[in-house]
Structure formats: structure tokens, C-alpha cells
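Peer 1: Model the following, please.
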Amino acid sequence: MKPAPHYAPYPLQPAPVYKRWWAAGLVFFAVLGALLCIWSLSSSEKVVQAVLFQGFPVAGGVAVLWAFCFLARALTYQLNRDNAACYSETADRITRQWWDEHRTGASLVERVLLAPSCSAPQVATDIRWDEHKPAVSNASGQGAAVRHPQVHGDDVQERERQLAVLLALQWHVQRQAAALAPQSCYWQGSMSSWTAFAAQATQSEPTLVLPERPELFRGIDTLDSIIDSMQGAAADSRVLCAGCQSTAIIEGSPVPAGEAAFLWVMAPSGGVRVCRGEWYDAGADPLAAVAERAMQQAGLTAPTAACVSFAQPDMPDLPACGWNLDTQGQDAHFGALPGLQGPVALTLAAMHVAQQGVPCSWLAADPHHTLALGIVNIP
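Peer 2: So this is what the prediction gives:
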């Protein structure tokens, strides 16, 4: 997970033992008093001179040295405590600022999801995924696949181009907002599929301006960057994030080949709140700690009732995170989507929040980390 600032305790000096200092001071002053008595009462000139020229300077020097050491010890102790207080205050302020930033999010104002289970427009907009029947896997000579009924052919790149066109068309059907001028665009998929998407989107929306080459979508790292760009941005600022994937059929694979396409329009406010989420790398932080941090980030004290998740066969200890992972298994709906699990899971979680009015968590594989997980909150 993203490391939070951590500061070791400031090294504290032990408090001075004042009783010892005062006892030493009394001894010094007692010696000085004795010398004064000898000097004033003695009739021997040698004794008087010895006390006057040797005893007094030595005793006085010792007394001055004691006073200097005492003041230096007390001063260094007080400075140590003042520095510790300043250090602690600064560390607390930096930690609070980090958490304030880490808890910021962005609003998902538009969302589109296309997949075998959500090919019809009314289904692609909102669906009760826990009540929907899984898509039927289409068996073939090479293996099983879950395919979109409006996408044809066996070539994966061609299927992705068709998905991109359908995504742009579905976006046009769902859009009710004014003209869109995204400040940045991210794409998950091939450049040929982006070209197909951009051509269809600009044909459907002539006022829409899309770049020739979008930025590459990099999973939860890109989500973090998008949320950063939304902080302090103008109310009409928008970021477009979309992508599509069609996976090849693998004979003997326990999960059928799948395909899907998604689209987000992110804004500073105006829709369900997408938290930054956390990433998990095997062998680093415990998964339970990462899940706890994700809840803390969203301001929750208990796991959400629903969690959109994909199966992770390489992680048998996945239930250790403590989330309700078995309530919304999505592999049967979407098939294998190694590069698109995160966006699909987050989009489904956003649909759940919009329908139910309660937070929903999501967990999926990530292109650059073992897992990504997060929470979509109510506006």
C-alpha cells in the first residue's frame, strides 16, 4: 500500500536528578563557609594567606563550575524537551496533511460498462448484479469464452475495435450532459481500438475533442493521478478514462476467455465518490492491513455489505482481508480480464452505490501490483 509518513520518536534526555545537584552544591558551599571561618578566626599569617590565595580561588572556581554545569544541564534538558515538542508537532502536522490528501477522492459523473452480461442499454446503465444470472459460456473447439453478442469474429484485435465502437455508441446513448472537453484522457487497450473509439465518439458528438494519443491507463496508479488532478480543479473540469479488452481463448483454462469495455468521466464533484484505494504487493504489507487502511481511507469502521471482486486463484489466503468477497463474484459474468479487472470492478461498485445508496468495495488484479482494492462511497 502507499506508505504513510512515519517518524521515529525524538530521542529524549533523562531529566536532571536535582537532589544530587543540590547536595553537591551544599557540599561546595559548606567547604567555602569552612574556609571563611578559618580565614576569619585563624591567627596564623601562613594559614590566612593559604586560605586567601589558594583555598578561596579553588573553592570559588569549583562553585562557579558547579553553577555553570547545573545551568548547562538544565538548559540542555529544556531545549531537548522543546525540540521534542516541535518535532512531534511537525510530524503530526505532516501526517495529518498526508491523511487529508490520502482521503480525498473524485466523483464519477458518467460511467459506461459493456460486457456479455450487460449488452442491452438498460442493463449497461444500472443492474442489480447480485440478482442477475451469469452469462452463458460459449464453448468452442479451443475452449470456453464469454462473448458480447454484438461483437463478431475470432481475431482479438478486431473484437476490441468493435467493442470500442460499441462503447462510444453506448456513451452517446447514455449522455445527458453538456458538451465535454476533457482536460486529459486515459485509455486501456491498443491504439487501434482507441482510434476506433475516438472516431465513433467524435462522429456521435461533433463538439467532442479527443487527443490522437491518450495517456496510458496504469490501473490504480492512474486512478491516484486522476484524483490528484481533481483537487482544487474547476467545477467543470473533466477527465475521460476508458478502455476495452478481449482475451484469447486458452484451452483448458478454468476461467473462460472474456471481454469488456468501460468508460468513466471523472469530476471534482457531482456523483458517487471514488476513493483512491490501496494496492497490495505479495510479501509486502499484510493483506488485512491493506484492507483496513482502505476502510480507514473511506471513513468506514466495518467492511461494506457488498464487495465486487474477481477470483484470484493464486491467492488462497484472500479471505484474510476480512471483506465479503463471495457476495459478488464476477468471473462468470465477464470471463478472464487480466488487464481490466480493476476498472470493471470499480464501475460495478459505482453502480451498486448509485442504486443502493450505501458504500461498496471492490477488489481486483492490477497491472502493476498483485491486487488493487478500494471503496466507492456515497456522494
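
Peer 1: Please make it C-alpha for all contacts and neighbour counts, starting now.
Peer 2: OK.

Peer 1: All the strands of the stretch 101-250 of the chain, residue numbers only.
Peer 2: Under the criterion DSSP state E, counting those that start in this stretch, the stretch 101-250 of the chain carries strands at the ranges 105-114, 138-139, 144-145, 184-188, 215-216, 239-246.

Peer 1: closest to Gln49 out of those strands?
Peer 2: strand 105-114 (84.9 Å; CA to CA).

Peer 1: List the contacts of that closest one.
Peer 2: Strand 105-114 is touched from outside by 124-125, 163, 167, 170-171, 174-175, 226-227, 230, 260-276, 344, 347, 350, 379, with contacts defined as CA atoms under 8 Å, 6 or more residues apart in numbering.

Peer 1: In ChimeraX, how would I select the buried members of these?
Peer 2: A single ChimeraX command selects the buried members of the contacts of strand 105-114 (16 or more other CA atoms under 10 Å):
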select :124,125,163,167,170,171,226,227,230,260,261,262,263,264,265,266,267,268,269,271,272,273,274,275,276,344,347,350,379
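
Peer 1: For the closest residue to Leu325 other than its chain neighbours, which residues are in contact?
Peer 2: In space, Leu325 comes closest to Cys307 once its chain neighbours are excluded; the distance is 5.5 Å by CA to CA, 6 or more residues apart in numbering. For Cys307, the contact set (CA under 8 Å, 6+ apart) comprises 323-328, 349, 360-363.

Peer 1: and if we set it to 7 Å?
Peer 2: Each residue near Cys307 by CA atoms under 7 Å, 6 or more residues apart in numbering is listed here: 323-325, 327-328, 360-362.

Peer 1: longest helix anywhere in this protein?
Peer 2: helix 56-102 (DSSP state H).

Peer 1: ok, now which ones touch Ser192?
Peer 2: Arg161.

Peer 1: any idea how far it lies from Pro214?
Peer 2: The gap separating Ser192 from Pro214 is 12 Å, by CA to CA, to the nearest Å.

Peer 1: isn't Ala332 right up against Lys133?
Peer 2: No: using CA atoms under 7 Å, Ala332 is not in contact with Lys133, being 9.1 Å away.

Peer 1: Next step: the contacts of strand 105-114 restricted to helices.
Peer 2: Per DSSP H, the contacts of strand 105-114 map to helices at 124-125, 163, 167, 170-171, 174, 226-227, 230, 344, 347, 350.

Peer 1: Could you work out the most separated pair of these?
Peer 2: Farthest pair in these, by CA to CA: Leu163 and Met230, 28.5 Å.

Peer 1: this one as well, want them side by side:
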Amino acid sequence: MTPLPDFPPYAQAGKPLGKRWLSAGGVYLSLVAIGAVLLPEANINAGLFFAVVLIGAMAGLLCFVLRLLYYQLACHNAQTYQRHANQLIQQWWEQHRQWAALSEAVLIGAAGTTSSHWRRLLKHAHAMPTARIESAGKAIRLLRSFSLTREERECQLARTAAIQWHEQYGADPGADLLCCYWLGSEQSWISFSEQLQKLSPKIVLPGQPEKWNGVSGLNEAISRLNSAGDDAAILYAGSQSMPASASLTLPAGEAAFVWLLKKNGKVKLYRGEYHQPELKEDIATAASRAIKQARSDHIPEDCFLFSQADMTVLEKTGWPLNQYIQDGNWGYTGEIEQVIVQTLAALRCEITEQPVGWIAGDPQYPLALGIVKPYGTRK
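Peer 2: Coordinates of the predicted model:
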């Protein structure tokens, strides 16, 4: 993402000090008066003396006028600089506030696979998945998946996501499919695309999709969508299964998803923000920027997240952190955790018609966060 332009303040020229110039003029007149008194005794030509006095006075006046012009020109340059800087910042915000409509969303996990499952989860009316013991540690797995290897599980999850998308929406991205972004291995992408081809032979997917890359990839997708035609669409999908390990604080988890991004849909998915502690930026600043990005005027009442390394830092955002923590529903899911909370936030937003926040890890940044808004909002 292109960072917010930072323009240093324009070096202002000092204002001409009128008293100083008047004092200099007074001193000059005093010297002229003294010279006029001493003129007869010094045997100096009076015409020459007053010519020199006049030239000196004109030179002083010219210096004052030039100094005044320099100050006015410097003020004009400062105003032009600030106006241009404000225009660039405004253009940056206009682009930064672009969004994509989440037209269709499918989420696959141990806690559910259908919209009705996720609606129960949002109401806290679902049964929490039970972690099972594997040879290397605990894991939360989709019950219908019996594969043992990670690659097989990811392929099976990808096929399940394709089937669910077809059952739920018909799996028809339309003729203007700009591109596909995939989170996961090449083999799982092949399984996903082959399953879709069986279900919907008219679908033409690329042999090599774009790589999913967290908020940076979402930014890229939103930019591409906003520069395309009204019927354009982008397919966002992925499949990830984490291997069990005794070193994990949470059971290993897995998930798959399918998004169809368009210019009209159910909710607005904004670009999102990221936190970079190495730049000494407080996380509250990033959270405020996310609110401003979504053209919102208050902190979201609901927020979906997984537990992060330092939850005390997240408390500085002021966002609600305890109502929708997803650790128990998914376990440790790796990079796909960002998509999980974004999807659940979108579903919650669709139901409540209120802005909903999300917080997650990111492949490039320690933390990412953003807001989902109802599609029917004015901006």
C-alpha cells in the first residue's frame, strides 16, 4: 500500500520588520542632517552632497521594496505548496477509501460450512468444535475431512469450498472475471479449479492465480476492481490446513473460503490498515485511520479477531475485543485467519446493517485491521 504522503512544512520567510526599517531610515536622516550642518565647514559641493543623499535614500527604499516583494513571493509559494500538498493528500484519501462489494462469500471450517451455521455462531448459539488428538498434538478439524496429510486436507477443503459455493450461489462469477487470488498451495488451487469445472463447465479460471497477500493483496484487488467496468468481478479464494504441533498454544486449525468481489453486493469491504511498530506508530493511530478510511465517525460496536501476541496493545484501539474472539472455533489457522474474521465481520454487518471491525495478523505486517460497512450506506 502507498503510505499517506508526508509533506514537511514549507520554510517560511521572515516578515519585514517595519520598525527596523524605520529605525534605519531615521539613522540615515540623522546622518544627512549632521552632514548638512557640517557642509559649509567641510567645503563640499552641496549639489553633489544632496545627489549622494538622494541616491542613498532611493537605494534604501529599493531594498525595502525588494524585501517586501521577496516576502510576498515566499508567502505565495508557501500557499501554493500547501494547496498542492492538500490536493495530493485528498487524492490519496479518495483512493484509499475505495472499497469492493462482497457479493458472495463462502466459509468452510470446523464450526460450520453454510450461512445458517455462521448465523448461529454470530448469536453464540452454536456448538464449539472439539479438538482432537493427533500424533503431533491437538487439532480442530472439519469432521467430513478424513485425509491425513496436510496437502490432501487442503485439497479436500478446496473442493468442499467449490461445492458449497456452487450450492449456495451457483458458482457463476460472470463473464467479466478480471482475475483470481488464491491463498494456499498450487495443488489445492488445481483441486479447487477442477471441482468448479465439473460443477460449472462454463467457468474459465486461469491456470496460475494471483497470490493472496493479506491487506496488500486486498488493496491491489480493490484498485483493479475500481478501475474496471461496472460488471467486473474478482474471485478471491483459498484453503489452508495447519499441521498439529506440541509447540502451538492453540490446536491446529483449518479453513477454506470463496469470495466474489464486485462493485455492488451485500457489504462494503474496505482496504484495511496495518500497524508497524518499528515506525513508532501507536496502534490507536492505525485504528483511527481505519475508521477514517471507512468514512465512519465512531468505533465499531462489534469486532472479530483471534488472540494476538499482546492483547494489551490492542486495548489501546478502544475497539471491543472480547465478544467475538475466534480461537475456540478455529484454533490456529495461520494466514487465513485474516479472511476468517473479515468474512464473519461481513456476515455480521449484513445482519445488523452496522459497521463491524476486524483485527488479524498479516503476511507482511505484525497486525492488520479494518471495517466492513453495509452496502446501502451513502458513501
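
Peer 1: List the TM-score for the superposed pair.
Peer 2: Once superposed, the chains reach a TM-score of 0.91 (TM-score structural alignment, normalised by the length of structure 1), with 373 aligned residues with a CA RMSD of 2.4 Å.

Peer 1: per the alignment, Ile325 of structure 2 corresponds to what in structure 1?
Peer 2: Using TM-score structural alignment, the equivalent of Ile325 of structure 2 in structure 1 is Gly329.

Peer 1: likewise Ala59 of structure 2?
Peer 2: By TM-score structural alignment, Ala59 of structure 2 lines up with Leu65.

Peer 1: Ok, Ala284 of structure 2 next?
Peer 2: Checking TM-score structural alignment: Ala284 of structure 2 goes with Ala288.

Peer 1: check contacts around that match.
Peer 2: So Ala288 of structure 1 contacts 320-322 (CA under 7 Å, 6+ apart).

Peer 1: just the buried members of those?
Peer 2: Counted by 16+ other CA under 10 Å, the contacts of Ala288 of structure 1 give Cys321 as buried.

Peer 1: in structure 2, which of the contacts of Ala288 of structure 1 remain in contact?
Peer 2: On the basis of both residues aligned by TM-score structural alignment, their matches' CA atoms under 7 Å, what survives of the contacts of Ala288 of structure 1 in structure 2 is 320-321.

Peer 1: counterpart of Glu104 of structure 2 in structure 1?
Peer 2: By TM-score structural alignment, Glu104 of structure 2 lines up with Glu110.

Peer 1: separation between that match and Trp264 of structure 1?
Peer 2: 6 Å.

Peer 1: for Ala50 of structure 1, same thing?
Peer 2: Taking CA to CA, one finds Ala50 of structure 1 at 96 Å from Trp264 of structure 1.

Peer 1: hmm, back to that, neighbours around the match of Ala59 of structure 2, how many?
Peer 2: 12 (other CA atoms under 10 Å).

Peer 1: on that earlier part again, distance between the host helix or strand of the match of Ala284 of structure 2 and the chain's centre?
Peer 2: Per DSSP states H and E: Ala288 of structure 1 is located in helix 287-298. Its chain's average C-alpha position is 9 Å from that of helix 287-298 of structure 1, according to CA atoms, centre = their mean, to the nearest Å.

Peer 1: Could you do stretch 161-171 of structure 2 as well?
Peer 2: 30 Å.

Peer 1: which outside residues touch it?
Peer 2: Contacts of stretch 161-171 of structure 2 (CA under 7 Å, 6+ apart): 106, 108, 192, 195-196, 256-258.

Peer 1: ok, 8 Å please
Peer 2: With contacts defined as CA under 8 Å, 6+ apart, stretch 161-171 of structure 2 is touched by 104-108, 113-114, 172, 192-193, 195-196, 199-200, 256-258.

Peer 1: Need the buried ones from these selected in PyMOL.
Peer 2: Here is the PyMOL selection string for the buried members of the contacts of stretch 161-171 of structure 2, based on 16+ other CA under 10 Å:
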select buried, resi 104+105+106+107+108+113+114+192+193+195+196+199+256+257+258
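
Peer 1: burial measure for the equivalent of Ser307 of structure 2 over in structure 1, as a count.
Peer 2: Under the alignment (TM-score structural alignment), Ser307 of structure 2 pairs with Ala311 in structure 1. Neighbour count for Ala311 of structure 1, taken as other CA under 10 Å: 19.

Peer 1: mind listing what Ala311 of structure 1 touches?
Peer 2: 329-331.

Peer 1: Among the residues you listed, name the ones in strands.
Peer 2: Counting by DSSP state E, the contacts of Ala311 of structure 1 place Gly329 in strands.

Peer 1: if we take the contacts of Ala311 of structure 1, which one ends up nearest to Ala59 of structure 1?
Peer 2: Gly329 (86.5 Å).

Peer 1: that older thread, run the chain-centre distance for the longest helix of structure 1.
Peer 2: 37 Å.

Peer 1: same thing with stretch 171-180 of structure 1?
Peer 2: 30 Å.

Peer 1: Leu52 of structure 1 belongs to a strand, doesn't it?
Peer 2: No: going by DSSP: H, G, I helix; E, B strand; the rest coil, the assignment for Leu52 of structure 1 is helix, not a strand.

Peer 1: what residues are up against the closest residue to Ala282 of structure 1 other than its chain neighbours?
Peer 2: Leaving out its chain neighbours, the residue that sits closest to Ala282 of structure 1 by CA to CA, 6+ apart is Thr370, at 6.2 Å. Listed by CA under 8 Å, 6+ apart, the contact set of Thr370 of structure 1 reads 279-282.

Peer 1: Please repeat the previous calculation with a cut-off of 7 Å.
Peer 2: Thr370 of structure 1 neighbours (CA under 7 Å, 6+ apart): 280-282.

Peer 1: counterpart of it in structure 2?
Peer 2: Using TM-score structural alignment, Thr370 of structure 1 lines up with Pro366 in structure 2.

Peer 1: For Ile359 of structure 2, see how far away that match is.
Peer 2: 11 Å.

Peer 1: swap in Thr114 of structure 2?
Peer 2: As for Thr114 of structure 2, its distance to Ile359 of structure 2 is 23 Å (criterion: CA to CA).

Peer 1: With Gly184 of structure 2 instead?
Peer 2: Going from Gly184 of structure 2 to Ile359 of structure 2 by CA to CA gives 21 Å.

Peer 1: repeat for Ser185 of structure 2
Peer 2: Using CA to CA, we find Ser185 of structure 2 at a distance of 24 Å from Ile359 of structure 2.

Peer 1: quick one: which of these two has more around it?
Peer 2: Applying other CA under 10 Å to Ser185 of structure 2 and Ile359 shows that Ile359 carries more neighbours, namely 29 against 15.

Peer 1: wait, doesn't the more buried one sit right on Leu369?
Peer 2: Yes: using CA under 7 Å, Ile359 of structure 2 is in contact with Leu369, at 4.3 Å.

Peer 1: Per the alignment, name the residue of structure 1 opposite Asn226 of structure 2.
Peer 2: Using TM-score structural alignment, Asn226 of structure 2 pairs with Gln231 in structure 1.
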